[in-house]
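> Sequence first, predicted model second:
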Amino acid sequence: MHEIIRSILSSSVYDVAVETPLEKMGPLSDKLSRPVFLKREDLQPVFSFKLRGAYNKLAALTEAERQKGVICASAGNHAQGLAYCATRMGTRAVIVMPTTTPSIKVEAVKRLGGEVVIKGDSFDDARIHALALCEKENLTFVHPYDDPQVIAGQGTIGVEILRQHGGPIAAIYLPIGGGGLAAGVAAYAKFLRPDIKLIGVEPEDAASMKAALAAGRPVPLNEVGIFADGVAVKQAGAHTFDILKDTLDDIVTVSTDEICAAIKDVFEHTRAIAEPAGAVSLAGLRKHAPTLDARGAAIAICSGANINFDRLRHVAERAELGERAEAVLAVTIPEKPGAYRAFIRLMGARAITEFNYRIALGSSANIFVGIGLKRGEAEKAEIIAMLRDHGHKVLDLSDNEVAKLHIRYMVGGRVEGLENELLYRFEFPERPGALLRFLEGLAPDWNISLFHYRNHGSDYGRVLTGVQVPPDERDAFEAYLDTLGYAHWDESENPAYSMFLAPA
C-alpha cells in the first residue's frame, strides 16, 4: 500500500494528462439534499482516465524496454490511452483488438499512433494473441488494470479530488471493472482521509469485484453484460482485489436503466455525453447516497465519454425508466368502440409517454402503455391500483427486459377479417389533452384499430393510427381531420403497411 501511495505522489502523469475539474451538480445536489460533485475525467485528451495509468507504467520502464515497445489487448479506452502515451514518448505500441471491435475505435487507435493488430472473435482471443506476440517480439505487456504502476497512475485522480474539495466528504463512488481506478483512488483516500466512505460501483451483470469479495479471492464470472463495456470484466484483478478488500466500505450494483439515467444527469449538467462505463459511479451515487448518515459531499467520477453514436437511442429510451420517471404497463381493456377513449379519460392529466395497441377480434385487448411519473414507485403503485379498481388487468413491465428491448416494438400484426381500416400518420401537439381531443371527435362507428405513439422529447408527438371508417363516411372523416388541425398523412397504401400490418 505504501509503495502504491509513494508511486501516486511521485507520478509524472501530467506530462500527458490534465487536472480535470470537480464540478458541482446543482439539480442533483438539491434532489439528494447534499452537495454532489462530478470528477470530469471525460475531459482528458483521449476522453478517458486510462492515459494516467498507461503513462505511469511507461514512465516506469527502462529506456531499453521503451525502445523495444509495448503491447496490450483492448478494444476500448486502454487501447487509446496506451497509443496516445506511447506516441508521446516515442515508443512503439502494438494494440491487439478483436474482429468485433467497431471501426470507429480501430481508426481512433490508429490516429493516436497505435499499431493495430486485429485477431480473434473475442477479447480473450485478442489477449492470448497479444501475450504470444509479447513473448515473440520481446515487448512489454501493459495490463489495463492489474499492474501496480497502472493502479498508481489512476490514483492521481484521488490526489486531485482531495485537493480540489477541502470541505467534508461523505463518500466517493468508484467505478469498478477490473478495479484499477478504484484501487488507486481508494489506496490514497483511505490512507489520507479514513473518514471518507469509499463505495465501489459495478453493473449488475458484470459484478466481478463483488463476486471476489464474497469469495475471498478473484473468481471468474460465467458471463458478463456488455452494455457498460468499459467495466465488463469477467474477473477482478489480483492486485486490485488485495487493495479493495481492505479499503472499500461498501459495493453497490446498478442496472442498465440506472446507468442510462445517470448518463442523462451528466448530459443535463454538462451537455457532455458519458459512455455507460463513465456514468456507472454516478448511477451508484444516485442509488446509494440517500442511505449515507455522514454530512458532506458525495463525489462520483465520470470516467469516460467514448460512446458510439448509435447507442444514444437506447440510452434515451431507458433513462426515464432508470430514474423511475416512467412506468411501463400491459393493460387489458374491453375490445369495443369507445374503450380506448374511456381508458385515456381514466388516465386524466397524466402524461402518456407511449401507447401501442392492435385490435384483437375477441372480447378484450392488451395495450402496451408508458406513463410519466412524478413521484416514482409510489405513484406507479397508485396508478396500478386505480386501473385494477376499474376492472382492468394490469401487468407491470417496468423491469421486464424482453418487454423493454423487444416486445414494445412488436405489438401489432395482421388481423384476419378486419374491414375498412385506414392508416394515418399524425403529428400531435406534445401537450396534455391532445390525444383525448382527437378521440373525442371521432364518430361512434369510427373504431380505433391500431395505435402507436412514443414520446421523443419534441414539441410534437409522432402517432400512427388505424381507424375503421365505412367507405361512405370517408369524406366526413377527412373533413374531421381538417377541422382538428393536426398535421396528418394517409398511409393506407404504404408498402410497409401492406406487407406487415394490413388486414389479410
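Thanks, I have the structure now.
> CA atoms for contacts and neighbours, from now on please.
OK.
> just the strands in the stretch 301-450 of the chain please.
326-334, 352-358, 364-372, 393-396, 421-429, 447-454 (DSSP state E, counting those that start in this stretch).
> and the comparison structure, right after this:
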Amino acid sequence: MQPIAPEADLSEHQLLRQTLSARVYDVARETALEPATLLSARLGQPVLLKREDQQPVFSFKLRGAYNRMASLDAGQRARGVIAASAGNHAQGVALAAARLGIRAVIVMPVTAPQVKVDAVRRFGGAQVEVVLAGDSYSDAQAAAARLQAEHGYTFVHPFDDPAVIAGQATVAMEILRQHPGPLHAIFVPVGGGGLLAGVAGYVKALRPEVKVIGVQTADSDAMAQSLDAGEPVNLAEVGLFSDGTAVKRVGDLTFALCQRHVDAMVRVDTDAICAAIRDVFQDTRSVPEPAGAMALAGLKQYVATHGAQQAPMVAVVSGANLNFDRLRFVAERAEVGEQREAVFAVTIPEERGSFRRFCTALDQRSITEFNYRIGNAAEAHIFVGVQTSRRDERETLIEALHAHGFGVLDLTDDELAKLHLRHMIGGRSPLAKDELLYRFEFPERPGALTRFLGHMHPDWNISLFHYRNQGADYGRILVGIQVPTDERALFQAFLQTLGYPYRDESENPAYRLLLRE
C-alpha cells in the first residue's frame, strides 16, 4: 500500500483545522440529532440519536471517503482510486467517484451483504468497477493491494487516513453544534477506528468534559484489545454478525488518537445489538444495521452498569444497510437481548399433572416457546422460553421451578441452545456411538457447504446435521460426527485444514441433556 498520509500522527490542532475545512457537504447532509423518547423514558436517562443512517448512502462513511477523494491532485484523479470495503465505505467511494468524475475500483469481500454490493454499483454507475474477493475485509484489502501495485491507483483507506478521520469528525462537529448544552457521553461504534478517532479528537479539543466511549462486539474487539495492550494487535478471527465493524486490525493513526482521547470501551454481544435495533425502530420507525445499533447497545449497557445521569447521552446510529432477510434473526434474538426472555431446559416427571405443576411454578408468566418430545417413561425434557421483565427474574424462576421438584438448566446465554437445539428437541438416538458435536461457521457463498462435505473422511458418518438460514452473511451448522477414538487425532488434523471457524460442543450441558443418549 502507498503511505496513508504525509503525517505520522495527527495533532488536535491539525484535526480541528482539517475538520473545519472538510469538504463533506458537497455530498453529505447534516443529519438529525433527535431524542429517543420511548427508550429515554424506559431507561430514565435522556438519550439522543445521531442519525447517520439518513445520509444518501445510509451511512456516515460518505463523509471521510469524499473528503479524501476531493483532496486528490490532478495526477491522482487521472490514475483513479482503489478501495477495499465490506460495504459502507465502498458506497461512499462510489458516490464520490460519480460526483468527482474519478474512476474507482472497489474490492469487496464475497460475504458483503448483497444490498451493499448493489448500492455500490448504483451509486457509482459507469465510474465504478466492483471486484469481489475473499471472505473478510482483510482479504479484500490484500486483493486491493495487488491491484494497486499493478495499476498505480491511489488507495482510499476506510479509516487510517487523516482526511478520512477529519471527514468522520464532522459528525462530532454537528453534535456539539446541535446540542450546546451539557452532555454526559457520546457512544461511537468501532471497527477500524476512523469514526471514533475523529469524534474523540474533536470533542476532547472543544468539550473535554464530555466522555467519548467506543463500542465493539465481543468477538470483533480489535480496538479494545489494542488499547488494553498499549499497541495495535491482530485478531485471528472476527465475528461476522456486525459486518461493518468486522476488522482484524485497527489503524496505527486511529489507535494513537483513540489512545489519547477515548475515555472507555464497551463490549456488547449479538443479543444486545438485536435489542438495540428494535429500540431504534420503536423510536424512529427506521431499521439500522448491526453496526448502526452497536453504539446504542453500548449506551444501554453503560446505563445498566453506572446508572442514569442527568445530562443526555448520545448514540451514533452509524448506518442502515441491512439485508431484509436478516430481520428474522434480529427479531428472534431481540427479546433475549432486552432481557425480556429467559430460556430453560426443564426436566419434569413423565406423569399426569406434571405440566400443570410446571405452569403453576411459572406464576402466570407468558411462555414464549415450548418444545417437547417424549424421551423415556420416567422423565420429559422441555425447552421453554419465558417472558421476563428484568434479568434477575431468571433466578426467581429457577428457584420456583426447583421448589416444585423440577430440574432446571438455564440456557439464556447458551449460544448453541438458542441457535440450534431449540429446533431439535427429542433427538436422542442409541445409534449415535462415538458422536462428536461441532459448530461451524462459513460464508454464505456458493459451494461453501459442498466444500465442507467434500473434505470429510469417507469413513466418518454424520449422525446429526442442523442448518438454518438466518438471513445473515454467514451460515451456521451443527454437526454430529461419529469418529472412533483411535481416529480422533486424524479428525483434529481435518479440522485444521478445513479453514472454517469451529467450536467443539461435545461437552455442552444442553446437548448432553437433550440430545445425547
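Looks like it came in fine. Just so it is clear, the structure is predicted and the values come from calculations on it, not from any experiment.
> Send over the TM-score of the superposed chains.
Remark: TM-score between the superposed chains equals 0.80 [TM-score structural alignment, normalised by the length of structure 1]; 415 aligned residues with a CA RMSD of 1.6 Å.
> of the strands of the stretch 301-450 of structure 1, which approaches Lys245 of structure 1 most closely?
strand 326-334 (37.2 Å; CA to CA).
> Now do the closest one: which elements does it pack against?
For strand 326-334 of structure 1, the elements it packs on are helix 339-347, strand 364-372, strand 393-396, judged by 3 or more CA pairs under 8 Å, 6 or more residues apart in numbering; DSSP states H and E.
> looking at these, which is buried most?
Mean neighbour count (mean count of other CA atoms under 10 Å) peaks for strand 364-372 among those, with a mean of 20.
> Can you tell me which helices and strands that strand packs against?
Using 3+ CA pairs under 8 Å, 6+ apart as the test, strand 364-372 of structure 1 ends up in contact with strand 326-334, strand 352-358.
> of the helices and strands packed on strand 326-334 of structure 1, which approaches Arg295 of structure 1 most closely?
strand 364-372 (32.7 Å).
> between that closest one and strand 326-334, how many degrees?
160 degrees (axes from the mean of the first three to the mean of the last three CA atoms, to 10 degrees).
> Read off where strand 364-372 of structure 1 ends up in structure 2.
Under TM-score structural alignment, the alignment places strand 364-372 of structure 1 onto residues 379-387 of structure 2.
> how close does that stretch sit to structure 1?
Average distance, stretch 379-387 of structure 2 versus aligned residues of structure 1 after superposition (mean CA distance after the TM-score superposition for structure 1): 0.7 Å.
> got the contact list for that stretch?
Applying CA atoms under 8 Å, 6 or more residues apart in numbering, the contact partners of stretch 379-387 of structure 2 are 340-350, 365-375, 422, 425-426, 513-514.
> if we go to 7 Å?
340-350, 365-372, 374, 422, 514 (CA atoms under 7 Å, 6 or more residues apart in numbering).
> one step back: go through the helices and strands packed on strand 364-372 of structure 1 and name the closest to Thr91 of structure 1.
strand 326-334 (50.9 Å).
> What about the alignment partner in structure 1 of Ala311 of structure 2, how many residues nearby?
Residue pairing (TM-score structural alignment): Ala311 of structure 2 is matched to Gly296 of structure 1. Residues lying near Gly296 of structure 1 (other CA atoms under 10 Å) number 16.
> contacting residues for Gly296 of structure 1?
So Gly296 of structure 1 contacts 34-35, 168-170 (CA under 7 Å, 6+ apart).
> sorry, back to before: closest one to Phe241 of structure 1 among the strands of the stretch 301-450 of structure 1?
Nearest of the strands of the stretch 301-450 of structure 1 to Phe241 of structure 1, taken as CA to CA: strand 326-334 at 37.6 Å.
> who touches the closest one?
By CA under 7 Å, 6+ apart, strand 326-334 of structure 1 touches 320-321, 339, 363-373, 380, 392-398.
> run the last query once more with 6 Å
Applying CA atoms under 6 Å, 6 or more residues apart in numbering, the set of residues contacting strand 326-334 of structure 1 from outside is 320, 364-373, 392-398.
> Output the residue interval of structure 2 matched by the longest helix anywhere in structure 1.
For structure 1, the longest helix by residue count, based on DSSP state H, is helix 148-164. Aligned using TM-score structural alignment, helix 148-164 of structure 1 spans residues 162-178 in structure 2.
> Next, the mean deviation of the matching stretch compared to structure 1.
Looks like 0.4 Å for stretch 162-178 of structure 2 (mean CA distance after the TM-score superposition for structure 1).
> Going by neighbour count, which residues of that stretch are buried?
162-173, 175-176 (16 or more other CA atoms under 10 Å).
> now do stretch 384-401 of structure 2
Result for stretch 384-401 of structure 2 [16+ other CA under 10 Å]: buried residues 384-388, 393-394, 397-398, 400-401.
> ok so, going back, so which of the helices and strands packed on strand 364-372 of structure 1 is nearest His129 of structure 1?
strand 326-334 (45.4 Å).
> tell me, that closest one lands on which residues of structure 2?
Under TM-score structural alignment, the match for strand 326-334 of structure 1 is residues 341-349.
> Brilliant, that's me finished.
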